[in-house]
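1. Sequence first, then the predicted structure:
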Amino acid sequence: MFTHAIKLFTLNKFDIKVDPSWLIIAALVTWSLSRDFFPDALPGQAQITYLTMAVIAMMGLFVSLLLHELAHSVVARHLGVPINGITLFLFGGVAEMDAEPTAAKDELLIAVAGPLMSLCLAIGFWALSLMAGAGNLVATIPEVLSYLALINLILALFNMVPAFPLDGGRVLRAYLWHRTGNMLEATKTASRSGTFFAYFLMALGLMALFHGALAAGLWQLMIGAFVLIAARASYTSQLAQVAFDDKTVGSLMVRHPVTVGPDITLDYLINQIMLGRGVSFVPVTEGSVLLGHIDRSIVAGIDRENWASTRVGDVFVGLEDGVMIGPDTGVQDLLQIVSATGQRKFLVVSGHQLEGVITLSDLTQHLRAAGAA
């Protein structure tokens, strides 16, 4: 998910990583705190004091987000849900689960752990701010602690909004899952709540922009867009798990695909085969022997005026392990290969014999049919 995340350290066997996008929020929040929030809360201080307060507050926010995600991760691991690590990114943090919880109760416990941690942190920082104020310490200390209490309270409340994939949306999914026994339908309904909430946030952002609140408006639009994308992606991921569960490549592949020999021209290939048959990925065979494949991207790299004089045998791609896959391969395993390599089209081969072809488009069509069912 976060291909450019940088590992910082390992804590309690969890890899703690930071996506480069986190630097954006860190810089923006530090700037906002030092220029507006702390000068308003504690006027009359030097700018270096405000900057120091902002940096310390940002570090406290970092720790708070990390503890929020650690709470999710510790509970998940205790319940048997594997966790790859924790990554902080532009909009907060995420505990990277290898699998979904297998029971609604587990989902509920994992979901509420984060907001409860944030609420405990809010109470703790608030108590510390009162003690620091009563102890006649430097005025900057209570202000920083008060900010951290406020931001953790906001994190707890915002995350409990019943909009998937926020924690409150996961609580909603757990309830629906427990009531109906159908995790996919529960995810679908919870994802809709996330979609509605996302549009609501973006509407608020547009209103803020019209009233001249540029920073607040853009921020609400960005968060709304993120929630919208994440909600849809979460449902699609769950749908894929259900639709492809226990299915093999052989059950979804295109059997007896159109093939071409090495002697035909590219002109014939394009006009009669690819356009005529509506395919873009064609195995190359000679008799019963599989030689390789050719697709539209290969032809696109050759000047059109040379198509009539260029034969498939001159440009096709030979047999490569990255393009060949066995019919008994699980579809979930195939999706991991697609994600890891970017390869979208495959020859299905058994004992050096062509069994069929399968493409990401085939899987997408099957997924759409499952979603419509």
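-> Alright, I've got the coordinates.
2. C-alpha only now, for contacts and for neighbours.
-> Fine.
3. Show me where the stretch 201-350 of the chain has its strands.
-> Counting by DSSP state E, counting those that start in this stretch, the stretch 201-350 of the chain has strands at residues 254-255, 281-286, 289-295, 317-318, 324-325, 345-350.
4. how about the nearest residue to Val112, chain neighbours excluded?
-> Once flanking residues are discounted, Val112 sits nearest to Asp167: 6.7 Å by CA to CA, 6 or more residues apart in numbering.
5. Below is an additional structure, to be compared with the one above:
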Amino acid sequence: MFKNAFNLIEVFGFKIRVDPSWFLIAALMVWSLTITYFPETLPEQSRLDYFALSIAATIGAFVSLLIHELSHSLVARTYNINVTNITLFIFGGVAELEKEVTTPAAEFWIAIVGPVSSFILAGLFYTLGHINISLNASDPLIELLKYLTFINLVIAVFNLVPAFPLDGGRILRSLLWKRSGNYIGATYVASLAGQVFSVFLIITGMLAIFTGFGSGGLWQVLIGFFIFMASRSSYAQVLMREALKEKTISNLMSQVIHTADVADTIDALVEDVILRYGVSFVPVTEGDMLLGYIDKNVIHKIDTDNWATSKVGDVYITSTPQNTVSSATSLPELIDIMSKENQRKMLVSDNGILLGVITLADMMDYVSLRNKLVMH
């Protein structure tokens, strides 16, 4: 999902990752707190004090967000659902579940524990703030604790909005799923609620921009678009999983494939395969054995002057479980692998022998055609 994210630390066995987009929101938070928030709540301090306080507040906010996501992950683990990564990015944080939940109860408890943990943190910072007031502690420390109380309340309340994929939307889906027994129908309603809420955010954000609240309104519009796209894609993925649950890779993979040999030059590969057949993903073989693949991204890294002398065998990407699956793999399992590894195309191989290639487009085309036939 976040192919540019890097590992930061590991907590309770969960890898904490940071997407480069996080640095943008972190910088914006520090800037906003330094220029506006703390000068208004804590006058007559130096600019350096405001800057240091803003860094502490930003770190505290993201640690709070990390605790929110860790709570999701720990409860998911009790339901035997592994969390591959927890990633911080421009719109907050996300715990990446290895597979979908299988019961309404699991959905409910995994979702609700996040807001509960944020309310607990808000209560903790509120209590610490009042203790420090009674001890006549420094004003900057008290204001920092007030801010962390406020930000945790915002995280908790916002996530409880019944709009998928927010925690509140997942809670709504679990309740509808429990009542009706219809997972797809429950997802549709929760996704629709997410889209309605996102449109509300976008419209009110646009109004804020036009009435002079530019930065806040713009941020609201961006969040609205993110929720809209996430809610739609989540429902589409559920439909895809349902349509493909009885199928295996062998049903949909492309068996007519064009391959490259390790001895081929890049120049020959481009002219004889890629341009001739209009493909951008080419399996690499040696005899009958699959070795890996080469694609346009690999070729782009090679200077065109060296195409005539560069061999496929020197630059191809080796076949691994991250890019190669067996023909017996179920399609829902394949979707999970593609999502986890950020792959759109996969090699299909049994016992080292190349059988075919399957792409995300193959599955989407099948689902689209199936839905059209069912509708008619």
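-> Nice, thanks for sending it over. Values in this document were obtained by computation on a predicted structure and should not be read as measured data.
6. before we move on, back to that, can you get me a residue count around the aligned partner of the residue nearest to Val112 of the first structure in the second structure?
-> Aligning on TM-score structural alignment places Asp167 of the first structure opposite Asp167 in the second structure. When neighbours are defined as other CA atoms under 10 Å, Asp167 of the second structure has 26 of them.
7. do Phe89 of the first structure as well
-> Neighbours of Phe89 of the first structure (other CA under 10 Å): 20.
8. quick revisit: list the contacts of the residue nearest to Val112 of the first structure.
-> Shown in contact with Asp167 of the first structure (CA atoms under 8 Å, 6 or more residues apart in numbering): Ala111, Val112, Gly114, Pro115, Asn159, Met160, Val161.
9. Kindly report the same for Ala105 of the second structure.
-> With CA under 8 Å, 6+ apart, Ala105 of the second structure has these contacts: Ser174, Lys178.
10. equivalent range in the first structure for the host helix or strand of it?
-> Following DSSP states H and E, one finds Ala105 of the second structure within helix 104-134. On the first structure, the counterpart of helix 104-134 of the second structure by TM-score structural alignment is residues 104-134.
11. Measure the mean distance from the matching stretch to the second structure post-superposition.
-> When the second structure is superposed, stretch 104-134 of the first structure averages 0.8 Å from its matched positions, counting by mean CA distance after the TM-score superposition for the first structure.
12. The very next helix or strand once past the helix holding Ala105 of the second structure vs the first structure - mean distance after superposition?
-> Toward the C-terminal end, the helix or strand that comes next after helix 104-134 of the second structure (DSSP H and E) is helix 139-159. Compared with the first structure after fitting, helix 139-159 of the second structure deviates on average by 0.6 Å (mean CA distance after the TM-score superposition for the first structure).
13. One more: stretch 187-197 of the second structure?
-> Mean deviation for stretch 187-197 of the second structure: 1.0 Å (mean CA distance after the TM-score superposition for the first structure).
14. Show me what that stretch is in contact with.
-> 162-166, 169-170, 172-173, 224, 227-228, 231-232, 234-235, 238.
15. Please work out how many residues are found near Ser339 of the first structure.
-> Ser339 of the first structure, neighbours per other CA under 10 Å, totals 12.
16. How much space separates it from Met253 of the first structure?
-> Ser339 of the first structure is 18 Å from Met253 of the first structure, where distance means CA to CA, to the nearest Å.
17. Equivalent analysis for Asp40 of the first structure, please.
-> Taking CA to CA, one finds Asp40 of the first structure at 64 Å from Met253 of the first structure.
18. next one: Val112 of the first structure
-> Distance of Val112 of the first structure to Met253 of the first structure, given as CA to CA: 42 Å.
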